[in-house]
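[1] heads up, no residue letters with this:
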């Protein structure tokens, strides 16, 4: 079997294309121009707002009959199961499979498998897909849109990052968060903190506005999470971190002047090895002046409003 044993299926709006591909590169080291990505790396689909399904490939065949034969050899013991088709939309060059055809193939392969089928509450869910003339079968993992649950919170600001963008930025900053210490030193009401905490990040936050940080703590507690949140300017941070996430202040209440932005970046260079900056301004020269190199970037669009996401080391 190919070492690419995981198949990830994506769904994204055209405005999110650039952002989604940067998240792909952060997770896998490369991106895909289509809604299909093959990789040997295992990523939990619910981490990404764009990743909808993962197939943990057990068998690959060049025909449907050969795939059925391989699936029939799978030893499942007494566990119940069901089988689903992933061809619910076009996958690379393979067109969408109509519902009646998907159901027919699901029944056909399910009847050949050793085990007790249960369509309502199965202990195991398997999936199959035909992509570019190749058939794949394996364990099926569906994404849960965790970020959607975080949209309703006690405190919201119109200028804050959306929960979807906040989650993506957190993934870009720490695609493998185990053992990584993260800080959001301009955390605002905490959308990045909530998303990061929901994915098990070791993260702390701070903000120069004490009125904001009280709301931040309430938002975090509302979802059952906890982390350190301090009212302080970035210049007062004494500890160092593996990565910092900075959403540059830009609204009328916390507008940062070019001098303020430069100071934030200089302080970020002092406290973190890597920084992911979200900005509405082009600040490449400031990034370089602070001692960083931009190693990757994208645009995050929302209608006519555009943010830049810069990965700096």
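    Right, received. Where do you want to start? For clarity, every value in this text was computed on a predicted model and none was experimentally measured. Residues are numbered from 1 along each chain as shown.

[2] going by C-alpha atoms from here, please, whenever you check contacts or count neighbours.
    OK.

[3] show me where this structure has strands.
    For the chain, the strands defined by DSSP state E occupy 6-10, 36-39, 51-61, 80-85, 116-117, 124-131, 134-142, 181-184, 202-207, 229-231, 241-247, 272-279, 294-302, 305-312.

[4] now distance to residue 94 too, for the ones you listed, in JSON lines please.
    Shown next, in JSON lines, are those (distance: least, C-alpha to C-alpha, whole Å):
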{"stretch": "strand 6-10", "distance to residue 94": "13"}
{"stretch": "strand 36-39", "distance to residue 94": "11"}
{"stretch": "strand 51-61", "distance to residue 94": "16"}
{"stretch": "strand 80-85", "distance to residue 94": "13"}
{"stretch": "strand 116-117", "distance to residue 94": "28"}
{"stretch": "strand 124-131", "distance to residue 94": "6"}
{"stretch": "strand 134-142", "distance to residue 94": "10"}
{"stretch": "strand 181-184", "distance to residue 94": "41"}
{"stretch": "strand 202-207", "distance to residue 94": "41"}
{"stretch": "strand 229-231", "distance to residue 94": "49"}
{"stretch": "strand 241-247", "distance to residue 94": "39"}
{"stretch": "strand 272-279", "distance to residue 94": "36"}
{"stretch": "strand 294-302", "distance to residue 94": "29"}
{"stretch": "strand 305-312", "distance to residue 94": "33"}
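
[5] so which of those strands is nearest residue 170?
    Taking C-alpha to C-alpha, strand 241-247 is the member of those nearest to residue 170, at 7.5 Å.

[6] so which elements touch that closest one?
    Packing partners of strand 241-247 (3 or more C-alpha pairs under 8 Å, 6 or more residues apart in numbering; DSSP states H and E): helix 163-173, strand 181-184, strand 272-279.

[7] just the buried residues of the last one, please?
    Taking 16 or more other C-alpha atoms under 10 Å as the basis for neighbour counts, the residues of strand 272-279 that come out buried are 272, 274-279.

[8] here comes the other one, which I'd like you to weigh against the first:
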């Protein structure tokens, strides 16, 4: 059921709140640019683009703005014109808001909740509403969605690989590669133990995997199945791929068992240039020159850090 608005006009704006560590800021900004075309230097971002906050490892919440007022009293007055047939709960969103003591936040929630025509339910509401005080005369009220840390659930899988991407980084890389999954066919041609595949599949992305190391592929398939997911995983050298894909996500091999020369890297990337329109490359080595020789244009980039260990994430077309 939707609101019965009366004279209240709904605004087409979404406000996202963010969290993260210092080492993640570059990757977080790259994900923001990929989703929204902009980035924010703060822990909130406003956009007309609607994204499920559970897609991102960095997003905490999303508010679909229904009301924006210059003062709390004006907000309180306007919420009195709102009505919903669903049970609801009102939440004061701390992240990104002017800091208020616990007692004041609860008072605001109660006061606003009492204005809305409908049945409040603090335990199992059918609908959540959020309030934010952004400061500078900006009070926000709207539909509230909290992010679910899906990537965290994927950390515990049957088979691990010491050099694999973390689930958190893998999820961000998938988002950087694919904004809207609708109609997209993707491939991870160096899929390893399947970390990227699991994150992509959990977001409903049509993706397949391949790798030229047959030893790990049984574990890859088991990891995918462990989470109730499925996709094709083939033993195949990416240089031999003939099918065409909209997007390829390539975490270039770099451990002691899979050292590849610049010549082989070039062959791999030239093949990717042939079978995919867009390629996101994850690398621990500088490869700009090789990408350019392979025929790619580098359109954006970011860095994923873990202590002193650094991976570059490069978006190419």
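    Received, thanks. No experiment lies behind these values; they were computed from the predicted model shown.

[9] can you find the partner of residue 65 of the first structure in the second structure?
    In the second structure, residue 65 of the first structure lines up with residue 73, judged by TM-score structural alignment.

[10] give me the distance between residue 135 of the second structure and residue 124 of the second structure.
    Per C-alpha to C-alpha, to the nearest Å, residue 135 of the second structure is found 31 Å from residue 124 of the second structure.

[11] likewise for residue 308 of the second structure?
    Noted for residue 308 of the second structure: a distance of 45 Å to residue 124 of the second structure, by C-alpha to C-alpha.

[12] before we move on, what about residue 195 of the second structure?
    Per C-alpha to C-alpha, residue 195 of the second structure is found 34 Å from residue 124 of the second structure.

[13] for residue 18 of the first structure, find the nearest of the strands of the first structure.
    strand 294-302 (5.6 Å).

[14] mean per-residue distance, that closest one versus the second structure.
    Averaged over the aligned pairs, strand 294-302 of the first structure sits 0.5 Å from the second structure after superposition, using mean C-alpha distance after the TM-score superposition for the first structure.

[15] just checking, what packs against that strand?
    Contacts defined by 3+ C-alpha pairs under 8 Å, 6+ apart place strand 294-302 of the first structure against helix 17-28, helix 284-289, strand 305-312.

[16] give the aligned range of the shortest one in the second structure.
    Structural correspondence for helix 284-289 of the first structure: residues 288-293 of the second structure, per TM-score structural alignment.

[17] any chance you could list what contacts that stretch?
    The contact list for stretch 288-293 of the second structure (C-alpha atoms under 8 Å, 6 or more residues apart in numbering) reads 262, 265-266, 269, 297-298.

[18] repeat that with 10 Å
    Residues from elsewhere that reach stretch 288-293 of the second structure, judged by C-alpha atoms under 10 Å, 6 or more residues apart in numbering: 262-263, 265-267, 269-270, 273, 281, 287, 294, 296-298, 314, 316.

[19] now it on the first structure. Mean distance?
    Relative to the matching residues in the first structure, stretch 288-293 of the second structure has an average distance of 0.2 Å after the fit, by mean C-alpha distance after the TM-score superposition for the first structure.

[20] so what's the gap between that stretch and the chain middle?
    Relative to its chain's centre, stretch 288-293 of the second structure lies at 28 Å (C-alpha atoms, centre = their mean, to the nearest Å).

[21] show me what contacts the residue nearest the centre of the second structure?
    For the second structure, the residue nearest the mean C-alpha position is residue 56 (2.3 Å; C-alpha atoms, centre = their mean). When contacts are counted by C-alpha under 10 Å, 6+ apart, residue 56 of the second structure touches 18, 28, 31-32, 35, 147-151, 168-169, 171-176.

[22] 7 Å instead, please
    171-172 (C-alpha atoms under 7 Å, 6 or more residues apart in numbering).

[23] tell me the counterpart of it in the first structure.
    Using TM-score structural alignment, residue 56 of the second structure pairs with residue 48 in the first structure.

[24] from residue 203 of the first structure, how far out is its match?
    Relative to residue 203 of the first structure, residue 48 of the first structure is positioned 18 Å away (C-alpha to C-alpha).

[25] please apply the same query to residue 251 of the first structure.
    25 Å.

[26] quick one: which of these two has more around it?
    residue 203 (23 against 11; other C-alpha atoms under 10 Å).

[27] which ones are touching the alignment partner in the second structure of that one?
    With TM-score structural alignment defining the correspondence, residue 203 of the first structure maps onto residue 207 in the second structure. Residues in contact with residue 207 of the second structure (C-alpha under 7 Å, 6+ apart) are 185-187, 197, 201, 231.

[28] do the same with residue 291 of the first structure
    By C-alpha under 7 Å, 6+ apart, the contact set of residue 291 of the first structure is residue 269.

[29] now residue 35 of the first structure: closest residue in space that isn't a chain neighbour?
    Excluding the flanking residues, the one nearest residue 35 of the first structure by C-alpha to C-alpha, 6 or more residues apart in numbering is residue 10, at 4.7 Å.

[30] how far away is whatever residue of the second structure lines up with residue 303 of the first structure from residue 96 of the second structure?
    Here residue 303 of the first structure is matched to residue 307 in the second structure, going by TM-score structural alignment. Residue 307 of the second structure sits at a distance of 27 Å from residue 96 of the second structure (criterion: C-alpha to C-alpha).

[31] of those two, which one has the most company?
    Taking neighbours as other C-alpha under 10 Å, residue 307 of the second structure and residue 96 compare with residue 96 leading, 19 against 7.

[32] now the alignment partner in the first structure of residue 112 of the second structure, nearest residue through space, not along the chain?
    If you follow residue 112 of the second structure across to the first structure using TM-score structural alignment, you land on residue 109. Leaving out its chain neighbours, the residue that sits closest to residue 109 of the first structure by C-alpha to C-alpha, 6+ apart is residue 68, at 5.7 Å.

[33] and for the one you found, the neighbour number?
    For residue 68 of the first structure, using other C-alpha under 10 Å, the count is 21.

[34] give the equivalent position in the first structure for residue 155 of the second structure.
    By TM-score structural alignment, residue 155 of the second structure lines up with residue 151.

[35] next up, the contacts around its match.
    Applying C-alpha under 7 Å, 6+ apart, the residues near residue 151 of the first structure are residue 163.

[36] roughly how far does it sit from residue 195 of the first structure?
    With C-alpha to C-alpha as the criterion, residue 151 of the first structure and residue 195 of the first structure are 11 Å apart.

[37] residue in the second structure matching residue 29 of the first structure?
    By TM-score structural alignment, residue 29 of the first structure lines up with residue 37.

[38] that match: neighbouring residues, count only.
    Count around residue 37 of the second structure with other C-alpha under 10 Å applied: 11.
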